[in-house]
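Student: let's see this in three dimensions:
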Amino acid sequence: MIKAIAVDKDGTFLKSDHTYDKAYFEKIFDELKRQDIKFIVASGNQYAQLQSFFPEKDQHITYVAENGAVTYYDNELMTSYYFDQQLIYDVVETLTRYFKLTDIVLSGIQSAYVKQICSDEFLNFISNYYYDIEKVASFKQIENDNFVKVAMRIKDKDLVEKVINTLETKFAGELRAVTSGNDSVDLILPNVNKGVAIQDVLKQWGIKHDELLAFGDANNDIEMLDLTTHSYAMANCSPEVEAVAQHKAPSNDDSGVLQVIEQYLKRQK
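Tutor: You can find the predicted model right below:
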């Protein structure tokens, strides 16, 4: 019996054009509410951005945002985990000094932040994943916020490997680097991920791991998929995700998540 469903957003629930079949979803969502099945949107994206895709559903959707760093339900912050601020400044200095990276976004609980020197291309790119974005001359001028994630876009795959190896060596035990699709690299807290956050809410609800249905496509979904035997890798997933998930779902462009959920709902009627 499935009592909760967790879905990644980009590359999983959303199609490649960042849309989803709203009529199909409304049909499925009505049945989820009827069967009292919890619906969790779990993403590396910002809470405000996730929320914008599901208007007027705050009382029915739990949002695990920023790769598990923040969890919201009904517009209330349930849990949050954030970095030491000086660590983030040291990380950004390493990225800019050694790798000349400027397309960096800091995710705070209040907003997302980019430097004024970031490229217009990067700003347009991250607008697909962040709803509230502020430009600042220096990250050090940010006040009254806590940083939950650092993200960057690196198109050179060899450079991705160098950046990840350098950061995980220099800041061992203080951060973890994960790829999240679309040339994106996320720096997250080492013991915080979608799986940890979802485990917390399942415990609050009294729901067992094998009562969870989960979907993902990228490496930041691995811990979430590893929670349950009802785990689905999308047709377009990474090799690492395919190795962890117990099942394969149709492509995100074919509404694969909704197809699989519909099958489960029919069995539980």
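
Student: drop to CA atoms for contacts and neighbour counts, all remaining ones
Tutor: Fine.

Student: mind telling me what element Leu258 is part of?
Tutor: helix 256-268 (DSSP states H and E).

Student: quick one: that helix to chain centroid distance?
Tutor: Its chain's C-alpha centre and that of helix 256-268 lie 22 Å apart, by Cα atoms, centre = their mean, to the nearest Å.

Student: and that helix, what does it pack onto?
Tutor: When contacts are defined as 3 or more Cα pairs under 8 Å, 6 or more residues apart in numbering; DSSP states H and E, helix 256-268 sits against helix 22-34.

Student: tell me the helix or strand right after the helix it packs on.
Tutor: strand 38-42.

Student: so where do the helices sit in the stretch 151-269 of the chain?
Tutor: 157-170, 194-205, 222-225, 239-244, 256-268 (DSSP state H, counting those that start in this stretch).

Student: the third one: how far from the chain's middle?
Tutor: Just to be clear, that refers to helix 222-225. With Cα atoms, centre = their mean, you get 11 Å for helix 222-225.

Student: what does it rub up against?
Tutor: For helix 222-225, the external contacting residues (Cα atoms under 8 Å, 6 or more residues apart in numbering) are 193-196, 198, 214-216, 231-232, 240-241, 244-245.

Student: pick the one among these closest to Glu31.
Tutor: Using Cα to Cα, Ala214 is the member of those that sits closest to Glu31, with 17.4 Å.

Student: quick check: Leu87 vs Leu167, distance?
Tutor: Per Cα to Cα, to the nearest Å, Leu87 is found 11 Å from Leu167.

Student: please apply the same query to Lys100.
Tutor: Counting by Cα to Cα, the gap from Lys100 to Leu167 is 14 Å.

Student: of the two, who's got more company?
Tutor: Leu167 (18 against 10; other Cα atoms under 10 Å).

Student: so the more buried one versus Glu174, what's the distance?
Tutor: Distance from Leu167 to Glu174, by Cα to Cα: 10 Å.

Student: what touches both of these two?
Tutor: Shared contacts of Leu167 and Glu174 (Cα under 8 Å, 6+ apart): none.

Student: how about the nearest residue to His209, chain neighbours excluded?
Tutor: Nearest non-adjacent residue to His209, counting by Cα to Cα, 6 or more residues apart in numbering: Thr228, 5.4 Å away.

Student: list the contacts of the one you found.
Tutor: Shown in contact with Thr228 (Cα under 8 Å, 6+ apart): 209-214.

Student: of the helices of the stretch 151-269 of the chain, flag the one that's most buried.
Tutor: Ranked by average neighbour count under the criterion mean count of other Cα atoms under 10 Å, those are headed by helix 222-225 at a mean of 24.

Student: ok, back up a step: who touches the helix holding Leu258?
Tutor: 1-2, 7, 12-13, 24-25, 28, 31-32, 215, 234, 249-250.

Student: that one vs helix 22-34, what angle?
Tutor: Going by axes from the mean of the first three to the mean of the last three Cα atoms, to 10 degrees, helix 256-268 is angled at 40 degrees with respect to helix 22-34.

Student: hmm, Lys149 is touching Asp186, no?
Tutor: Yes: counting by Cα atoms under 8 Å, Lys149 touches Asp186, with 6.9 Å between them.

Student: next up, for comparison:
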Amino acid sequence: MTIPFKAVAVDMDGTFLNDQRSYDHDLFAQVLNKLEKHNIQFIVASGRPFARLKNDFSEFIDRVDFVTANGSRLIVEGKEVAVEGLTKKQTIDLVNFVHHTYGSMATMAYGRETAYIGTEAPAKDKEFLQYFAKESVEISDWEELPDDTFIELTFHHDSKIAGEIEKKFNEQYGNIVTTFASNPVAIDAVKHGINKATGLKKLLAYFGLTGEDLIAFGDSGNDIPMLDFAKYSYAMENGMAIAKEHAKYLAPSNNDNGVLRVLNEYLDKN
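Tutor: Next comes the predicted model:
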């Protein structure tokens, strides 16, 4: 039987990672070896920035490619090949709009190399966001952000208002941002029109592939474009209902090595 895909894309939190934010390195090494024998690309498609991801995959960094920050920054063989983001002014406008409309909340803005978090955020919320950033700097005044391309913002808030933020902000400022419910208490915002599917489309083109060649795994709202894009799409058993509605198949829980178990089923048939 021929393996029906030539590339794998996996979300991280709630999908590839278990609830302890880790994964079985030995099992992954075994699966990655099998994938490489069949010339199948392994791609991490995450809301996390590369600073965090290169730590997560430190022992596999030369064997994995990355669609980071929900499609905003693409990394191939450890090098940036494409980046899309918000300007400093757009970033400040968005932070001010969200805080004025919904109240002050822990907020992080990701530059290409460094993330910035407001000093006013509660310590527990800072810890939550700083984990994902890996490298971060506290900032007391958002006007003092450096000139940079900001690939993503994360607001630590009930993610049910993600779509509302996008609609209201874009009505006032023009089509600037796209937002995702990346976690029940996290809202990610990126440049308008950017998502995991747009990033994957660009990255796959480097390998002469398309969504018809892709198997993808996800669990939440920011995975929906990717699940719609991939010919073979899996939502995790533990995933949000909305993700399951957009997936063709269901994978075992993230706590049961669901991604690796499904991949092994395909690989072991060959």
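
Student: sorry, back to before: can you tell me which of the contacts of helix 222-225 of the first structure is nearest Lys157 of the first structure?
Tutor: Glu240 (16.4 Å).

Student: list buried members of the contacts of helix 256-268 of the first structure by neighbour count.
Tutor: Among the contacts of helix 256-268 of the first structure, those buried by neighbour count (16 or more other Cα atoms under 10 Å) are 2, 7, 12-13, 25, 28, 31-32, 215, 234, 249-250.

Student: now Ile154 of the first structure: closest residue in space that isn't a chain neighbour?
Tutor: Of all residues not flanking Ile154 of the first structure in the chain, Asp183 sits nearest, at 5.5 Å (Cα to Cα, 6+ apart).

Student: measure that neighbour to Gly68 of the first structure for me?
Tutor: 20 Å.

Student: what does Pro55 of the first structure give?
Tutor: Relative to Gly68 of the first structure, and taking Cα to Cα, Pro55 of the first structure is found at 21 Å.

Student: higher neighbour count, those two?
Tutor: More neighbours surround Gly68 than the other of Pro55 of the first structure and Gly68, with 29 against 8 (other Cα under 10 Å).

Student: which position in the first structure aligns with Leu74 of the second structure?
Tutor: The alignment partner of Leu74 of the second structure in the first structure, by TM-score structural alignment, is Thr71.

Student: residues touching the residue nearest to that match when sequence neighbours are not counted, list them.
Tutor: In this structure, Thr71 of the first structure finds its nearest non-sequential neighbour in Val64, 4.5 Å apart by Cα to Cα, 6+ apart. Val64 of the first structure makes contacts with 40-43, 47, 70-72, 194, 197-198, as judged by Cα under 8 Å, 6+ apart.

Student: quick check: the farthest pair among these?
Tutor: Among the contacts of Val64 of the first structure, Tyr47 and Ile198 lie farthest apart (Cα to Cα), at 15.1 Å.

Student: which helix runs longest in the second structure?
Tutor: helix 88-102 (DSSP state H).

Student: got the contact list for Tyr175 of the first structure?
Tutor: For residue 175 of the first structure the amino acid is Leu, not Tyr. 168, 187-190.

Student: ok, now Ala48 of the first structure?
Tutor: Shown in contact with Ala48 of the first structure (Cα under 8 Å, 6+ apart): 130-132.

Student: what residue of the second structure matches up with it?
Tutor: By TM-score structural alignment, Ala48 of the first structure lines up with Ala51.

Student: the helix or strand hosting its match vs the first structure, average offset?
Tutor: Using DSSP H and E, Ala51 of the second structure maps to helix 50-56. Helix 50-56 of the second structure differs from its equivalent in the first structure by a mean of 0.9 Å after superposition (mean Cα distance after the TM-score superposition for the first structure).

Student: can you give me the buried ones in that helix?
Tutor: 50-54, 56.

Student: stretch 186-194 of the second structure too?
Tutor: 186-192, 194.

Student: what sits up against it?
Tutor: By Cα under 8 Å, 6+ apart, the surrounding residues in contact with stretch 186-194 of the second structure are 47, 69-72, 84-86, 151-159, 162, 175-182.

Student: can you tell me what part of the first structure it aligns to?
Tutor: Against the first structure, stretch 186-194 of the second structure falls on residues 184-192 (TM-score structural alignment).

Student: what about the matching stretch, how long is it end to end?
Tutor: Note: stretch 184-192 of the first structure ends 18 Å apart using Cα to Cα.

Student: ok, now stretch 213-230 of the first structure?
Tutor: OK, stretch 213-230 of the first structure end separation, Cα to Cα: 5 Å.

Student: same question, stretch 32-45 of the first structure
Tutor: Span of stretch 32-45 of the first structure from end to end, Cα to Cα: 24 Å.

Student: ditto for stretch 11-26 of the second structure
Tutor: Distance between the two ends of stretch 11-26 of the second structure: 19 Å, counting by Cα to Cα.

Student: now find how far off-centre that stretch is within its chain.
Tutor: Averaging C-alpha positions (Cα atoms, centre = their mean) puts stretch 11-26 of the second structure 13 Å from its chain's average.

Student: quick one: it aligns where in the first structure?
Tutor: By TM-score structural alignment, stretch 11-26 of the second structure lines up with residues 8-23 in the first structure.

Student: buried ones in the matching stretch?
Tutor: Applying a neighbour-count criterion of 16+ other Cα under 10 Å, one finds 8-15, 20 buried in stretch 8-23 of the first structure.

Student: now, which of those sits nearest Leu123 of the first structure?
Tutor: Closest approach to Leu123 of the first structure among these (Cα to Cα): Asp10, at 17.5 Å.

Student: doesn't His18 make contact with the closest one?
Tutor: Yes: the criterion here is Cα under 8 Å, and Asp10 of the first structure meets it with His18 at 7.2 Å.

Student: what about stretch 241-250 of the first structure, how long is it end to end?
Tutor: With Cα to Cα applied, stretch 241-250 of the first structure spans 14 Å between its terminal residues.

Student: what about the equivalent of Ser231 of the first structure over in the second structure, neighbour count?
Tutor: Counting by TM-score structural alignment, Ser231 of the first structure lines up with Ser233 in the second structure. As a burial measure, Ser233 of the second structure scores 23 neighbours (other Cα under 10 Å).

Student: give the contact list for the nearest residue to Leu32 of the second structure once chain neighbours are set aside.
Tutor: Of all residues not flanking Leu32 of the second structure in the chain, Phe42 sits nearest, at 7.6 Å (Cα to Cα, 6+ apart). By Cα under 8 Å, 6+ apart, Phe42 of the second structure lies in contact with 7-9, 32, 35, 63-65.
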